[in-house]
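The following comprises the amino acid sequence and a computationally predicted model.
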Amino acid sequence: MKLAVVGGGSTYTPELIDGFARLRDTLPIEELVLVDPAADRLELVGGLARRIFAKQGHPGRIVTTSDLDAGVADADAVLLQLRVGGQAARNQDETWPLECGCIGQETTGAGGLAKAMRTVPVVLDIAERVRRTNPDAWIIDFTNPVGIVTRALLQAGHKAVGLCNVAIGFQRKFARLLDVTPGEVHLDHVGLNHLTWELGVRLGGPDGENVLPRLLAEHGDTIADDLRMPRAITDRLGVVPSYYLRYFYAHDAVVRELGTKPSRAAEVAAMEKELLAMYGDPALDEKPALLAKRGGAFYSEAAVDLASSLLGSGGSAVQVVNTYNKGTLPFLPDDAVIEVQARVDGTGATPLAVPELDPLYAGLIANVTAYEDLALEAALRGGRDRVFKALLAHPLIGQFEYAEALTDKLIAHNREHLAWA
């Protein structure tokens, strides 16, 4: 089995490598290719990756290359974890929207649209090159904004599934609080990427006992602290919203908070510098503890579970993924991309039935889906008017004056990445 990781020079990659090494019986990789144009980073990450494999006795071969076509040739699956423009572009996404009093964030609001505009054309080019060399390869997208990018891939006819670590993070967290194994915890996880709610937490499977009320009663403070939201929100709603819902439920407070401290991109850039220095140490043969602060917790385990099911080594499994709606949420088009529990096997992902949604959640999902439709159109076809319409449609913006100003700022800060600008 051959896997390729596009964006293999990311400081995330040792997390992925650690999972591949630990779970080699689930996903028996013979060759792993790390693909990245940044040769200096790739050398550091690749060296650590080989040492991790060696320490854990993994027999697989790790190859590094800046040649995309060679790297993905004959791959059974290609994982995408790239960041067009790097942390510098992310830093812009997180700062210029604040000038208009709007959230500065890399996956939602104006910053999220900017990232989609930069990312979708690049990902589609990569996917076409994968299809030319190996039309049977699966594409697993971890590149944000995952929902929009996955829809672009599926719409273009690629064999693709989107992956996010939010759900597996909740699963692991709830399992610790309940003192059970993660495999015993099934989530009623519903929504769009980075716009989800845990409507139930079931023990033993989809039809198991719903212990969410007990979790909220006994561990409400811990859960709320992790979400960085008041406990009153989870108590009143009776569900657990994803961390990203704080940008909607506490927008103005978060804008004020973001204006008083360095951007997350600046924090990550400093962390990456330290991590890369660690990766260059020939004595280091495991992922460093600092990597946990970088983000992406449990990403490797989710990726292994997904790849093993898609490639047949792990059999059919239920996992939270991003895939076509296919009637799961009746108020959305079939070709909308949603994030829910799905049955995954060699044919792809089939969403499981979900509980009927309260209008409080369904309304916001429908609104953001409409924005994502317009965002994808802007990313594919370009043009100032399409950018403006997407921004006007976003519930975190929604005002003519803001949309006008943010359109100009988005184009000005991303001109080098927009072929039409």
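Nice, I can see it. This is a predicted model, so every value here is computed, not measured.

going forward, measure contacts and count neighbours with C-alpha atoms only.
Fine.

who does the helix or strand harbouring K173 touch, helix- and strand-wise?
Per DSSP states H and E, K173 falls inside helix 166-178. Helices and strands touching helix 166-178, as assessed by 3 or more Cα pairs under 8 Å, 6 or more residues apart in numbering; DSSP states H and E, comprise strand 185-192, helix 212-227.

take a look at this one as well, against the first:
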Amino acid sequence: MSGIKIVTIGGGSSYTPELVEGFIKRYDELPVRELWLVDIPEGEKKLQIVGALAKRMVEKAGVPMEVHLTLDRRRALEGADFVTTQMRVGLLDARIKDETIPLKYDVIGQETNGPGGLFKGLRTIPVILDICRDMEELCPDAWLINFTNPAGMVTEAVLRYTSRKKVIGLCNVPIGMQMGVATILGVEQSRVHIDFAGLNHMVFGLAVYVDGENVISQVIDKLTGEQSGITMQNILDLGWDPDFIKALGLLPCPYHRYYYQTSAMLAHEQEEAKKHGTRAEVVKQVEAELFKLYEDPDLNIKPPLLEKRGGAYYSEAACNLIYSIYNDKRDIQPVNVRNNGAIASIPDDSAVEVNCVITREGPIPLSVGDLPVSVRGLVQQIKSFERVAAEAAVTGDYHQALLAMNINPLVHSDVVAKKILDEMLEAHKDYLPQFFKPVS
């Protein structure tokens, strides 16, 4: 049969309508014949709700796309062309622990940075590697498009611990930065091009172009003040100190606030946690509202409320990537891939987030040379953290996990690192079997 088979693991996610909308919009050039939404038994109710909405959206659009719902991952994977992953091991309750426990120790509690990012990686990487093993058997030629956070660490683990070459890590942060720049400059997004380089959630804009002219100095001038105008739903926009941002001379991503404005971000998180709960608890409320909307049998479009989730515009990134691979578009997109010399100060075999030419054979990273010395050390430190954390996730080695916790710049002492590690290991015990192997 002609057309494409796409499998989405974590299909019961609230993000799925974004993805479905993206495939519908591109159907003429990206003919998705089958879309398989896969989840686990704990997510079955959400899968049925989201799946029913997806079918209504497809019916309204009048495109011949079959939407299948299943808890059988292997059945879904057989013969797939693309596999997208957007899952959360431990569900939102695990994220609440990731964000709550570090705050007790005056450490940033955040989903993909610091201790929270470490533990999300420890829970997620073994599951992703299992998926890769299934793919090698059932759809060896398929592309794995991973949106599951921490996307950089997950991509690192797949590249390092599996034989899978067709893997790309994906994030909506770069597209959000491009849209933010377009907004503050008052120009169409299509006129803006940014030279991205770094790591996932640690990516910088080295240059910003409008119609081919580098305007990064103008952009930096507009980032100062109480708000920068470039952030995400889940990250407070504190603006940037004029002297600091001019000295940096680069476009930071929203997540850099955790590293350059740590005290203010920590204070905000602690205050918000007392008043409204952690971001995860807020997201849980938003998701409850979303799924109530999704249940409406008359709803057949993506509701605007979805943009309150931190993953807004996911479909733009995910669908554009699949579209460009399928059609050999050879356009430029920022994705997470094997470095292969693109960034001189990062090992060639490590995952980086960098602009790539997207071809039918996969992304070709564009070389940027060395990162500026002002940010090189921080990026290398986070890469060391990702490497050690990935090894800990695969081996279940307590000492490697402790080392990763200490390497992370958001953890301010070895004593605190050990206390957080021990408490979080116990809190997530059910999802970390590799650390609790029976003594033989």
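Yes, it's here. Keep in mind that this is a model prediction, so the values were computed, not measured.

Residues contacting the helix holding K173 of the first structure, please?
181-182, 184-187, 189, 194, 215, 219, 242, 297-299, 302, 320 (Cα atoms under 8 Å, 6 or more residues apart in numbering).

out of those residues, who's nearest N144 of the first structure?
Closest approach to N144 of the first structure among the contacts of helix 166-178 of the first structure (Cα to Cα): H194, at 9.7 Å.

Mind telling me what that closest one corresponds to in the second structure?
Correspondence of H194 of the first structure to the second structure, assessed by TM-score structural alignment: H201.

Surely its match touches P252?
No: with contact defined as Cα atoms under 8 Å, H201 of the second structure does not reach P252; the gap is 9.8 Å.

any idea what F400 of the first structure aligns with in the second structure?
Match for F400 of the first structure (TM-score structural alignment): D414.

Leaving out the residues flanking it, which one is nearest to that match?
N406 (6.0 Å; Cα to Cα, 6 or more residues apart in numbering).

Check L216 of the first structure too.
L216 of the first structure's closest residue in space is D235 (Cα to Cα, 6+ apart), at 7.0 Å.

go on, L332 of the first structure?
Nearest non-adjacent residue to L332 of the first structure (Cα to Cα, 6+ apart): A366, at 6.6 Å.

Run a quick neighbour tally on the one you found.
19 (other Cα atoms under 10 Å).

what's the answer for the one 5 residues further on, then?
As a burial measure, the neighbour count of Y371 of the first structure was computed by other Cα under 10 Å and equals 21.

any idea what it aligns with in the second structure?
So, by TM-score structural alignment, Y371 of the first structure is matched to F385.

can you state the direction angle for the host helix or strand of that match and strand 192-199?
F385 of the second structure belongs to helix 373-395 when assigned by DSSP H and E. Per axes from the mean of the first three to the mean of the last three Cα atoms, to 10 degrees, the angle that helix 373-395 of the second structure makes with strand 192-199 is 60 degrees.

average distance between helix 373-395 of the second structure and the first structure?
In this overlay with the first structure, the average offset of helix 373-395 of the second structure from its partner residues is 0.7 Å by mean Cα distance after the TM-score superposition for the first structure.

wait, isn't N134 of the first structure in contact with A75?
Yes: using Cα under 8 Å, N134 of the first structure is in contact with A75, at 7.1 Å.

Look at the two and report which has more neighbours.
A75 (24 against 16).

in the second structure, what residues pair with the longest helix along the first structure?
Longest helix in the first structure by number of residues (criterion: DSSP state H): helix 109-133. Mapped onto the second structure using TM-score structural alignment, helix 109-133 of the first structure spans residues 114-138.

And the matching stretch, how far out from the chain middle?
13 Å (Cα atoms, centre = their mean, to the nearest Å).

With stretch 380-398 of the first structure instead?
For stretch 380-398 of the first structure - counting by Cα atoms, centre = their mean - the centre lies 22 Å from the chain centre.

Please give me every residue in contact with V344 of the first structure.
Counting by Cα under 8 Å, 6+ apart, V344 of the first structure has contacts L306, S309, L310, S316, A317, V318, Q319, T350.

Dump these into CSV; add distance to M271 of the first structure as well.
Output for the contacts of V344 of the first structure, formatted as CSV (distance: Cα to Cα, whole Å):
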residue, distance to M271 of the first structure
L306, 28
S309, 33
L310, 33
S316, 38
A317, 35
V318, 34
Q319, 31
T350, 38
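
Counting only strands, which of these make the cut?
A317, V318, Q319, T350 (DSSP state E).

closest to D36 of the first structure among the residues you listed?
Q319 (28.3 Å).

I'd assumed L306 was in contact with the closest one.
Yes: Q319 of the first structure is within contact range of L306, at 7.4 Å (criterion: Cα under 8 Å).

Which of these two has more residues huddled nearby?
Between Q319 of the first structure and L306, counting by other Cα under 10 Å, L306 is the more crowded of the two (28 against 23).
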